[in-house]
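>>> Just the structure for this:
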Amino acid sequence: MAATATASAGLPGKADLAELAEWVRIASVSSDADRAHDLRRSARWLVEALRRTGFPRAEVWETAGLPAVYASWPAADPAAPVLLVYSHHDVHAVDPSEWQVTEPFSPLLRDGRLHGRGASDAKGQIMSHLWALRTHLAQRTAPAVTVRYLIEGEEEVGSVHLADLLSEHADELTADVVMVSDSMLWSLDEPTVCAAVRGSVTASLTIRGAERDLHSGAVSGAAANAAVELCRLVGLLSDASGRVTLPDFYDAVAAPAPNLRAGVGTVPFDLADWQAETGTFGAPGEAGYTAPERLWARPSAEVARLTAGRTDLPALGLIPAEASADLLFRLVPDQRADQVAGQLRAWLARHRRPGFTYDLEISSTISDPYRTPPDAPALMALTRAVSHAYGAPARHIGNGGAAPGAQLAGACDAPVLFFGTGLPGDRWHGPDERVEIRALRLGVSALTRFLDELQTGDTPARQKV
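Below you'll find the model as predicted:
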């Protein structure tokens, strides 16, 4: 394919991959309090990489939690558009015993992939922007558009201080267009542009049926079992057709925009290949919709974790006093996270039973879904850039995960684009995370072209690009 020829040349080369590997070695796990010093090492490393690239301003921004990184490089033309790139330098937690190819923070280049935690999510994506900018600057002394970066250090723990950063640094984060670089490609052979992301509501449900764990020989058959009650409720979250049962849950679900409908309906999808790539055994879900439609255009409910009883001792003969579940709801336009949180509370109230106590905690870091305006010139510029990199027309698709698109759009009063170099098989949040070198090269090619496309767009700066 044309993409093969395009991706085979240019950045990243060996020195660039060594640079990425050096960053991956820093274990910036935001959920581990003992790794806070590594988050600061990671932030300082990125600041130095930005300065090596030529950014006149690159610095660590402290928060009440973990540090973010900010950088800014003005265009030669003060009237040029302003691009704000958002991503994160923290990484998901690891269990080293589950990793087989290499240890999580001992990056290994093998068979066209770089293995290591953060290689894809999202350090590789950030480096793609730096490599693209270096290419863009080969014949310039300043970028064609003003480039700003906001790289936070708490995305993997819910972006708990992102709102504070956006408020405290509003003047420095003004932009004509925002690009979230924490996303996935559909495949290496099918050019696509993400034009919508789902929102999310996360919650923890804890049920108690007794003051303490009970001996089943004394009470079995006559005592409340918190684990059984939790399983009953989890089973009630969706009906036989796969639809979520929260009251009014689907009332605000909007039909996909025409550009997304066309992309979802025409992107090649092979179920067996997708299952092999993602490692899943099946593809259940809402009846009447294809897997891509469920991923990009329909909401969902998931159980992220179930716990009951003692896990450090044998369970023989015990009835657990307490059981808990971590729940995750993915939302689509035009659902609102706060409304879904209320629907969850109403659903629980409807299904309570005597003999148990119920404690529902909803995370403060819920997020709304976001859809890039289909007529935004910047979206068209990105589409042209991706098409150029692949050598074929790009389709618009959605993203199965969430991103702070709505939050960034509101804070910056600008349209938000999504671009990443991840792939469904990159094993984000799992063992043996990896990034395809060809995906990074395609990303560099597309991002380099995008800077030129954004500069030559027909919309003046300081308007919605």
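
>>> Only C-alpha atoms from now on, for both contacts and neighbour counts.
OK.

>>> Quick check: the residue lying farthest from the centre of the chain vs Val228, distance?
Most distant from the centre of the chain: Ala218, at 48.3 Å, with distances by Cα atoms, centre = their mean. Per Cα to Cα, to the nearest Å, Ala218 is found 18 Å from Val228.

>>> by contact count, what packs against the helix or strand containing Ala341?
Element membership of Ala341 [criterion: DSSP states H and E] is helix 337-351. Taking 3 or more Cα pairs under 8 Å, 6 or more residues apart in numbering; DSSP states H and E as contact, the helices and strands that helix 337-351 lies on are strand 192-208.

>>> which is the next helix or strand following the strand it packs on?
strand 214-215.

>>> Need the residues that contact that next one.
For strand 214-215, the external contacting residues (Cα atoms under 8 Å, 6 or more residues apart in numbering) are Gly317, Leu318, Ile319, Pro320, Ala321.

>>> now the helices: where do they sit in the stretch 51-200 of the chain?
Assigned helices in the stretch 51-200 of the chain, in chain order: 123-136, 162-168 (criterion: DSSP state H, counting those that start in this stretch).

>>> any chance of these in TSV, plus mean neighbour count?
Output for the helices of the stretch 51-200 of the chain, formatted as TSV (neighbours: other Cα atoms under 10 Å):
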stretch	mean neighbour count
helix 123-136	23
helix 162-168	15
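
>>> Columns distance to Glu293 on top of these, output as TSV?
Listed next are the helices of the stretch 51-200 of the chain as TSV, based on distance: least, Cα to Cα, whole Å:
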stretch	distance to Glu293
helix 123-136	26
helix 162-168	30
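
>>> To compare against the first, here's the next sequence to fold:
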Amino acid sequence: MSNGIHDFLLSREAELVDELSSWVRIPSVAGLPDRRIEVVRSARWLAGTLREIGFPLVEVWSEDEAPAVYAEWCGAPSAPTVLVYSHHDVRVSKDEQWKETRPHEPVVRDGYVYGRGASDAKGQVIAHLWGIRAHLAKTGLEAPAVNLKLLIEGEEETGSPHLRQLLEDNQDRLAADLVIFSDTMAWHADHPAVCMSMRGTINAHLEVYGPLRDVHGGAVSGPAPNPVLAMARLLGGLYDDKGRITIPGFYDEVVEPSDRRRQELADLPFSEEDWLARSETRSTAGEAGYTVLEQLWTRPAIEATSIVAGDPVGLPRAVIPAVAAVDLSIRTVPNQTVAAVADQLHQWVAENLSPEVDHELTVTIDTGQDPYQTPEDHPAVDALAAAMAEGFGSPVGRMGNAGGGPAQWLVGAAGAPILFFGTGLPEDRWHDSDERASIDVLRKGAATLAHLWPRLAALPPRSQDR
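The predicted structure is shown next:
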């Protein structure tokens, strides 16, 4: 393909894989005190690699709390400034459930790199690194065609509790004309799509209290309140028989997908058989009147991600537990807000939980993240679509991202819109055992980025005073 970018990346593919593998070996697990130093090592690995590529300014921010890597390469005064966001921390793993390899002992099999973080999101950052290398190698430029700033944080998997403050403290340095958010998916290896939206994320933790202590069922069964059953009744009423969330007011601000949006999603290649095979979700369900893709990318959802009560491990004690706990993950869409949904959830739990039990509900308002939609008519969207067509060698559709992230925070810090680009796939098993990344998609993602920078350089910058 044009400019020899694909030939360059094919000739260096083994180096790309080796580089990703060496990074995956660093167990930068967020949220575990005994792995905190590994997150520091991961940040320093990235910082060193960016310096090797040629970035003249590379720093590690907030090393004592959640190390984030910041880099600048601003050698194109007349071109736009682009801020790239991603993360280098990874989810905790249950080693006993991994079959291909241990989580941080990467292996290559059948065109995939297996290992924790291979796709989410170290692989996505690696695509950026090789995109820059290919861009410089094939254009002969001494600096990227656009002014690049990178912010790769180290606590995304725990909700980015320090990121908002980090953005506020460094807002003057993060100003940009465009933000590229690289913690998303590309739909299909053979059918890429530009991601145009990201759902919001709110996490909640509910504890339901029954007896004052775990009590032998043979002594009190019947009259004693059982928090497990009370919680089950509550959660069982969360959705109605049409798949709609029953919390009053929950849909009041939800924006229906436009006819144009529905058609864009309908144009993506989709079959239930393919989806079930790739997502490993057994069956499809959900809200009546909306397709699988519409539900994923344009409709809100609430999931119970963990429930704990009684004796989940070891021999049972035959007791009525004192406490049942559930973690809820709430996915929101425009124009829902964290504060409004938190209030609705508090009221619904209080009104619907059995009066025989007590409860405590905690909603993470400070780290909750609102949804975001890329402006449909922004010229960078067409630039990315054209670059993806060159990078993947396939027609490009439009999609969304089912998960959430700090998109709105980045918009506020950079003063610029978001353009999403990721190299993940639904079959990459994010957060699960045997996480993997397609080498072919990583290479095509790097090629896309190498083609993107000159296209963005041709766009007028928002201002000339950067």
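
>>> Whatever helix or strand comes next after the helix holding Ala341 of the first structure: average distance to aligned residues in the second structure?
The helix or strand immediately downstream of helix 337-351 of the first structure is strand 357-362, counting by DSSP H and E. Once fitted to the second structure, strand 357-362 of the first structure is off its aligned match by 0.5 Å on average (mean Cα distance after the TM-score superposition for the first structure).

>>> just checking, what packs against strand 357-362 of the first structure?
Packed next to strand 357-362 of the first structure, using 3+ Cα pairs under 8 Å, 6+ apart, are strand 192-208.

>>> And the strand it packs on, what's buried?
By neighbour count on 16 or more other Cα atoms under 10 Å, the buried set for strand 192-208 of the first structure is 192-208.

>>> That one against the second structure, how far on average?
Relative to the second structure, strand 192-208 of the first structure is 0.5 Å off (mean Cα distance after the TM-score superposition for the first structure).

>>> Specify the angle between that strand and strand 357-362 in degrees.
Using axes from the mean of the first three to the mean of the last three Cα atoms, to 10 degrees, the inter-axis angle of strand 192-208 of the first structure relative to strand 357-362 is 150 degrees.

>>> list the contacts for the residue most central in space within the second structure?
The centroid of the second structure falls nearest to Asp183 when counting by Cα atoms, centre = their mean (4.8 Å). Asp183 of the second structure sits next to Tyr85, Ser86, His87, Asp120, Ala121, Gln124, Phe420, Phe421, Gly422, Gly424 when contact means Cα under 8 Å, 6+ apart.

>>> Over to Thr81 of the second structure?
Applying Cα under 8 Å, 6+ apart, the residues contacting Thr81 of the second structure are Cys74, Val146, Asn147, Leu148, Lys149, Ala176, Asp177, Leu178, Pro461, Arg466.

>>> Next, format the residues you listed as JSON lines and append distance to Arg299 of the second structure and neighbour count.
Output for the contacts of Thr81 of the second structure, formatted as JSON lines (distance: Cα to Cα, whole Å; neighbours: other Cα atoms under 10 Å):
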{"residue": "Cys74", "distance to Arg299 of the second structure": "39", "neighbour count": "21"}
{"residue": "Val146", "distance to Arg299 of the second structure": "35", "neighbour count": "25"}
{"residue": "Asn147", "distance to Arg299 of the second structure": "36", "neighbour count": "23"}
{"residue": "Leu148", "distance to Arg299 of the second structure": "34", "neighbour count": "22"}
{"residue": "Lys149", "distance to Arg299 of the second structure": "33", "neighbour count": "23"}
{"residue": "Ala176", "distance to Arg299 of the second structure": "30", "neighbour count": "25"}
{"residue": "Asp177", "distance to Arg299 of the second structure": "29", "neighbour count": "21"}
{"residue": "Leu178", "distance to Arg299 of the second structure": "26", "neighbour count": "22"}
{"residue": "Pro461", "distance to Arg299 of the second structure": "34", "neighbour count": "20"}
{"residue": "Arg466", "distance to Arg299 of the second structure": "38", "neighbour count": "16"}
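
>>> which of the residues you listed still touch in the first structure?
Contacts from the contacts of Thr81 of the second structure that recur in the first structure, judged by both residues aligned by TM-score structural alignment, their matches' Cα atoms under 8 Å, are Val146, Asn147, Leu148, Lys149, Ala176, Asp177, Leu178.

>>> which of those lies closest to His162 of the second structure?
Nearest to His162 of the second structure among these is Lys149, at 19.5 Å by Cα to Cα.

>>> Leu206 of the second structure versus the closest one, what's the distance?
Counting by Cα to Cα, the gap from Lys149 of the second structure to Leu206 of the second structure is 40 Å.
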